[in-house]
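Engineer: Pasting the sequence and the predicted model now:
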Amino acid sequence: MTDTSTAKLPAKRLFCFGLGYSALTLARGLVAEGWQIAGTVRSAEKARALADHDLYRKAEVFLFDRGQPLEDAAKALAGTTHLLSSVPPDAEGDPVLAAHVDDIAALTALRWAGYLSTTGVYGDRGGDWVEEASPLQPTGPRGQRRVDAERQWLRLHESSGLPVHIFRLAGIYGPGRSQFRALREGKSRRIDKPGQVFNRIHVEDIAQVLAASMARPDPGSAYNLCDDEAANPAEVTAYAAALLGIEPPPLVPFEAAALSEMGRSFYRDSKRVSNARIKDDLGVALLYPTYREGFRAVLEAEARASDI
């Protein structure tokens, strides 16, 4: 099995459009190996709120949002060898490419670029399997925006040779981002929709897949980032409750649940996503192959953090 640890990667400069949950987890491993890290946040308030974050003290942080491009893009992006975008598209398209497509295309030292998309681009398959070559059939406007953004990034690869890679992420979880808080506060819901299944991915597995891709670039490729087991969300919530030693929330039939449109959209698609490519092409061995191992690790990590 190929070693995909960041320790094997030489020091480089990673620029992240969107220093969010997944990007920060990747960057934290890279900065420990001598990488230079830079990236964006949406507002000065966000930058101030994160000023004491251990990684932000070591990174160059710039403001970026729709209608607020980088103040000096050439200076901010100078020396970038690896670029990651986790900024979601909006109704007008991909904000990063809308503002900085020419600046990105001009990065002559760029060796790798990654765009974080979602497995939602496959749409609803009634619980059947999908792989990277499966048709993209999103069931709603949010999924269609992701398809359109993927195509924009891939066109940039085709037109300018930019080394773009597409990463389709399943439901992300990890320390500080899981079901445990809602369960403890009595705010969790357990929706009963028989046959509903989808995959998840621990944030540390996202980071290791991205690092593996950086070590073995294959521009133009797409990868599914998900665990080995698509599961029913009601079962997952029950397992999380059991880990906490509490009773799970009662089952509420999907038809009777007063969900918002956003909430209903999460139950619109049912599918099983293959992760064979990250294993076969990148040599990745998942740290958390199912939510069971992942949830136990999250509880352990949160317990350690509370002791500090």
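Structural biologist: Cool, got the structure. Numbering: from 1, shown residues only.
Engineer: C-alpha from now on. contacts and neighbour counts both.
Structural biologist: OK.
Engineer: In space, what's closest to Glu247 - neighbours in sequence excluded?
Structural biologist: Ala241 (6.1 Å; CA to CA, 6 or more residues apart in numbering).
Engineer: Quick check: the one you found is in a helix.
Structural biologist: Yes. Under DSSP: H, G, I helix; E, B strand; the rest coil, Ala241 falls within a helix.
Engineer: With Leu24 as the reference, measure out to it.
Structural biologist: Per CA to CA, to the nearest Å, Ala241 is found 28 Å from Leu24.
Engineer: alright, now check it against this:
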Amino acid sequence: MRLLVFGPGYTASRFMAAVQARGGEVATVTRATFTDQARTRVEIAAATHILSSIPPGEADPVLAAYGADLAASGKWLGYLSSTGVYGDTGGGWVDESAPLRGRRGGRVEADLGWGALPNAHVFRLPGIYGPERSALERMAAGATRVYFPGQVFSRVHVDDLVAGVIAAFAGPPGAYNLADDLPAPQAEVLAYAAELLGIDPGPAVTPDEVELSAASRAFYAENRRVANGKAKRLLGWRPRYADYRLGLRALKASTSPTSTSTPPPTASSDQR
């Protein structure tokens, strides 16, 4: 196989490494080469599988520039979307049949645009964590635990995400939620990370007791549990790290964050 990746960021880079480990070839379209349309069209023609991890602005840049080429390509197509397209469900469970009513219209339009392409697999992702981007690094750097009563988040280990996308190589087109089995409050996850590190987690504070950016407040204002049953049924996918405890323990066993670590940005489904 030959994989073409638009936007080789954190998640896509791990996906590329997994494909190469299986003997596949990989090509990329980066910010620097995106506008070289002749080169990009050659790469689209040469690829067997095409994945985009570029988040949209007001519109999806890949669809705007190369949508017609992708639609006519006949290739396996994949797009890393966000569970943010569902919007706030008040903590209720949401699956792929739910209406898309996220607060970011560009994200919803991109999700729908990719989903309309032939052979397209749209992966709706919650908060992504993994090596050097987890609650371990945040707590080692002294993060404050913010507690929103009744609020939960879904998340997924980056290696489980990669496994889900690879499973979709042989699966039917459509939208798939790739999330673990246990939505949980962020403050709870951070407390467990502190326990693994052997440090005091500090008190959990309310949103009114800490300064949050407007973007962070908007992010934390949403509350939903993401169901993953469709990916399990149709792709045969099972998250190896079925909950955050398993994922963080595995990360702790392979890395040891120190107090000099730099915390990653606030957990977001756009961290790809």
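Structural biologist: Arrived safely. Note that the structure is predicted; figures quoted are calculated from it, not measured.
Engineer: what's the TM-score here?
Structural biologist: In this superposition the chains share a TM-score of 0.90, using TM-score structural alignment, normalised by the length of the second structure; 257 aligned residues with a CA RMSD of 1.6 Å.
Engineer: before we move on, the earlier item: tell me which residue of the second structure lines up with the residue nearest to Glu247 of the first structure.
Structural biologist: When the second structure is aligned by TM-score structural alignment, Ala241 of the first structure is paired with Ala194.
Engineer: Wait, that match touches Ser134, no?
Structural biologist: No. Counting by CA atoms under 8 Å, Ser134 is not a contact partner of Ala194 of the second structure; they are 11.6 Å apart.
Engineer: The two: which is more packed in?
Structural biologist: Ser134 (26 against 21; other CA atoms under 10 Å).
Engineer: distance of the counterpart of that one in the first structure from Ala257 of the first structure?
Structural biologist: Using TM-score structural alignment as the criterion, the counterpart of Ser134 of the second structure in the first structure is Ser178. According to CA to CA, Ser178 of the first structure and Ala257 of the first structure sit 21 Å apart.
Engineer: Same check on Leu63 of the first structure?
Structural biologist: The separation that Leu63 of the first structure has from Ala257 of the first structure, given CA to CA, amounts to 39 Å.
Engineer: the more surrounded of the two?
Structural biologist: Leu63 (18 against 15).
Engineer: any idea how far that one lies from Leu162 of the first structure?
Structural biologist: Applying CA to CA to Leu63 of the first structure and Leu162 of the first structure gives a distance of 24 Å.
Engineer: Now check the second structure for the residue matching Arg28 of the first structure.
Structural biologist: Match for Arg28 of the first structure (TM-score structural alignment): Ala17.
Engineer: on average, how far is the helix or strand hosting its match from the matching bit in the first structure?
Structural biologist: Counting by DSSP states H and E, the element that carries Ala17 of the second structure is helix 10-21. With mean CA distance after the TM-score superposition for the first structure, helix 10-21 of the second structure departs from the first structure by a mean of 1.3 Å once superposed.
Engineer: can you list contacts of that helix?
Structural biologist: 3, 5, 25-26, 53, 158-159, 162, 271-272 (CA atoms under 8 Å, 6 or more residues apart in numbering).
Engineer: between these, which is nearest Ala253 of the second structure?
Structural biologist: The shortest approach to Ala253 of the second structure among these belongs to Asp159, at 15.3 Å (CA to CA).
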